[in-house]
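Novice: let me see the structure of the following:
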Amino acid sequence: MGSNGDRHVGAFNFAIVLALCLGSLTYGYSFSVTSTTLGQPAFFEYFDLSDDESSPSYAFTNRIIGGLNGCFSGGGFLGAVFSGWACDALGRKKTLLVATPIGVLGGVLQGGSVNLAMLLVGRLLGGFAVGILMVLVPLFQSEIAPPATRGFLVSQHGVVVVFGYSAAAWIGFGCYFSTTPAFQWRFPLCLQALWPLVMLALTPFLPESPRWLIMKNRTHEAWAVLGKLHDAKISSERSSFAKEELYQITHQVAEDQELARSETVWTLFTKASYRKRMICAFLVMFGSESTGILVVYNYSVLLYEGLGFTGSIPLLLAAAYVTVACCGNYISSLLVDRIGRRTSLVIGVTGCGVGLIFEAALSATYVETTNHAGLSAGVFFLFLYISFYGCFVDATTYVYCSEIFPNHIRSRGMAWSLAILFLSTVAYLIPAPTAFAQVGWKYYLLFILLTAICAPLLWIMLPETKGLALEEIGEKFGDHVAVRLTQLTSDQTAELDKVIAENSGPQSVHVEMTSAST
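Specialist: Just a heads-up that it's a prediction; the model follows:
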């Protein structure tokens, strides 16, 4: 027994992970497109905004820029809260069918905007859609991934999020050279509708989460999905592994559902093991955003302009910046199952803080000068900063928060996690244009201080979860685990052997939904 460390990833399993990543791409591109839009002079001209800091109307421009990000993040918060309910009530698959049409509508409204109100409403709807997707995608991926490779598979969400950043940056850079002013900013905004549209078309072909099916007492449907995910038809070993996982899930779900009968939403904060999870999720999401990552990226074009770069160069640097981040996220997906989640986060947050210290010092010294070496060093430390974030923090946050909650509260836990992320972005992004205009490099000091606080807290508070089945992680937070496949009792071993013997073919399986506490 105990093959729950199996590293085999079936083709069907990997295909589902990648299909779900279209939701990741929707978020990454939709969020990032604002950054490149702010580098298009035609955008400012069309909406009669000023990009001249000495202009009296520049303060209004800053409020609009802050509003664009505020609407997106506010919509994301509402979408995350909605997703916490929808994923359980409707199922993972039907929730996708709610989010994707809204994402399409948001992209169409932004690309076709004739006034600022229409643009802001489009950002709000786009944010709502990605709020749902940002909860749903890593949650869904974690529920179909084998324990030993769950970090790698769920990390693909982070990889593709940043790929979306990169795609938006390079498309924006290319559109800068268009001779049609409207095309420069309308085409990138319209393209937001493509990714959720493709996902909408693929959703009918996706399976439902086996864990959600078991929670709804649809065990045979869950087995059909698990059998495909683990290539149960290929060998008896893989079939046995799939049945072991089904055995473990059903027994843990039975125990969790017994507890859930007496639980309310407030139990998330009053029960010690749940409260510890909520605190850990808060620290992970708040700590990652408190590195200033979205502020630095979303205003990167403006930052490069502040460092003295002009024309298309800021857009080029922004595109190169997110390309480094994309590569870093893939490196992270290879590391996270080896070095662990907690170690990865602490290394990354610390490295970001160090990068910001040098960036602040160089900005204080060389901004508004013509010192080429000093300005180039400022660019270098921005790239060093994103390397630490990409390689150790970005994807890991989604991996950790998607796996620490029990099955019956996972969607609510992820909703809480992403709500913290979006609220943090609202708090940091809205004042950022004004803060950079008024205090400049000193705004970095806020994030330097926060990273210095968050890094040791992450090390102290976060239990390590690498390599454990989702149903076994609860023990790290003080919960009872119904079945440990690596430590089965004699009665559990006999019961599982009977299940496997009686169901030697991969087509059907029978597992009683009873507590496995014996």
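Novice: going by C-alpha atoms from here, please, whenever you check contacts or count neighbours.
Specialist: Will do.
Novice: in the host helix or strand of residue 142, what's buried?
Specialist: Residue 142 belongs to helix 116-144 when assigned by DSSP states H and E. By 16 or more other Cα atoms under 10 Å, the buried positions in helix 116-144 come out as 118-144.
Novice: to check against the first, give me the structure of this:
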Amino acid sequence: MMRQTTVGGNTLLTLITISSGSCYLLFGYDQGVLGGLVSQPSFLNAIGNPNSTYLGTIVALYNIGCLVGCLISAVYGDRLGRKRSIIWGCLIMVVGAVIQASTYGAGQLIAGRLISGVGNGMNTSTIPVYVSETAQSNRRGRAIAIQLSVVIFGTVIAYWLDYGTIKNLTGEIIWRFPIAFQIVFALITLFSMPFLPDTPRWLYAHGRQAEALDVLSRLMSCPVDDPQVLRIEEEMKEALNIEKETTSFKWMEIIHDKSDLKNTRRLVLCFMIQLMQQFTGINVIAFYGKSTCVTIVLESNLGYSRSSSSFIAGFIQIAFWFGTFPPMIMVDKYGRRPVLLWGSVALTTTMVIFTIGLAINTTASNQLALAMLFCYEISFGMSWDSLPWLIAPEITPLHLRHVGAAVGPFSEWLWTFVIAQITPVAIANSGWKFYILFCIMNALCFPFVYFFIPETKGKSLEEIDYIFASAEAKERLHRQFGVATLTPNTNSEQASKVDDIEHVEMGGS
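Specialist: Reported below is the predicted structural model:
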């Protein structure tokens, strides 16, 4: 077994960010790489020149593999641990990439897509948990925002690498090289992750308390007997004691959740927030709306060539990536709810104007639609891009965190698949009217966040249990934060935390 690194503090956090970030770079790259290659003759010849419907299904089957990976994480993720789950996910993605890059038939490509999807499903279910459980509460939002910015950067790399190979290379290397290149990102994670520790919360929950406290002290750059470390140990211990009493999962609790910690309600929220994210229309805009606007505005109205239009579309993708930078500061400074709420307003406004622009269909209105496309993607990057991935592992209790973190991506991949299947037919038959659906769904995001999503800014993962707890469990947690773990140096800090928590209820500001 490889020896773990003994570094701590910012150095350890940086290594965790690089290793998990490379895995998320792989996530973004793998999502985008095939989209720019499916029209290449050498690629189509290699897989038997399927019709557009069959080709679309081949591409979309990746999402089915991701669903399977999420289910594997939900069932086995806690047994494997955060670190081993990521390692297995990357190994599976390497196998899938090799199969895809060596494709000589549609069946082989489908197998490779499904296998890669399984690995990606495992990774997307685990990385947010790994990052959340190793980040300090006041930096947790930034840590996840960085990871999701890396995802979008991965799609940027995929787009421009596809563009470069198509422009400058000939033959099958045009598509085999970009598909194989994803292995580089997987190898970075595979070579670095074994040297990193598993999360202190997973270690503590599995009876490895001494190792958990050692990792915690290294992450916090303080001795094992420091009051901060001891306080978090008490929080973990008390949270586990309460969670052990509420481990049952009953489907009827989806309607009326009677559990002390509202476990089912939390899992439903994990599913719903990713559903709402997908029905903002981001995948439709990213893959179909963008091509529609580029074709109408840049080619037909402004006279650009297909090559120049594709070049400009690449800069739209870069604008999307730049939009992911502000959340690195905003989500920990202003909170999760305000960012999601203003993002809902911005997405609704830009989607409505975008739809109107397509409906009017004049040179001026199409230019307006293209401008709204930029604004929409930047607004999404600043709000709904990263926060659903952050909230799912935050709001689930420790013993169900691997399930909640899998339920969220499961919803993501399920609705991505559904939208990918219905969009071509819907646009062909309804045109601009199809986007009215996303105007409505963006508008509904605001009340959804306002009434159902709690604020978790600055709270430890154990303190968040208090938001969902029943009166009896809340009293136990109140005694913990108010009395049990107080030291002479932390009374005022803990009292402040109790006041904060008591004012953060469902739908509270």
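Novice: still on that earlier bit, in structure 2, what stretch matches the helix holding residue 142 of structure 1?
Specialist: With TM-score structural alignment applied, helix 116-144 of structure 1 matches the range 106-134 in structure 2.
Novice: what about the matching stretch, how far off from structure 1?
Specialist: Following the fit onto structure 1, the mean deviation recorded for stretch 106-134 of structure 2 is 1.0 Å by mean Cα distance after the TM-score superposition for structure 1.
Novice: again with stretch 143-153 of structure 2
Specialist: With mean Cα distance after the TM-score superposition for structure 1, stretch 143-153 of structure 2 averages 1.3 Å from its match.
Novice: quick one: distance of that stretch to the chain centre.
Specialist: Distance of stretch 143-153 of structure 2 from the chain centroid (Cα atoms, centre = their mean, to the nearest Å) equals 8 Å.
Novice: residues making contact with it?
Specialist: 17, 20-22, 24-29, 128, 131-132, 135, 318, 320-321, 324-325, 327-328, 385-387, 389-390 (Cα atoms under 8 Å, 6 or more residues apart in numbering).
Novice: over in structure 1, find the residue span it aligns onto.
Specialist: Using TM-score structural alignment, stretch 143-153 of structure 2 pairs with 153-163 in structure 1.
Novice: mind listing what's buried in that stretch?
Specialist: Of the residues in stretch 153-163 of structure 1, 153, 154, 155, 156, 157, 158, 159, 160, 161, 162, 163 count as buried by neighbour count, 16+ other Cα under 10 Å.
Novice: who touches stretch 316-332 of structure 2?
Specialist: Here stretch 316-332 of structure 2 makes contact (Cα under 8 Å, 6+ apart) with 138-143, 145-146, 148-149, 152-153, 155-156, 339, 374, 377-383, 385-386, 457-458.
Novice: quick one, what contacts the residue nearest the centre of structure 1?
Specialist: With distances taken as Cα atoms, centre = their mean, residue 398 lies nearest the centre of structure 1, 4.8 Å away. Contacts for residue 398 of structure 1 were tallied using Cα under 8 Å, 6+ apart; they are 138, 154, 155, 157, 158.
Novice: let's see 7 Å
Specialist: residue 138 (Cα atoms under 7 Å, 6 or more residues apart in numbering).
Novice: the aligned residue in structure 2 for it and residue 154 of structure 2: what is the separation?
Specialist: In structure 2, the residue matched to residue 398 of structure 1 (TM-score structural alignment) is residue 389. Residue 389 of structure 2 sits at a distance of 17 Å from residue 154 of structure 2 (criterion: Cα to Cα, to the nearest Å).
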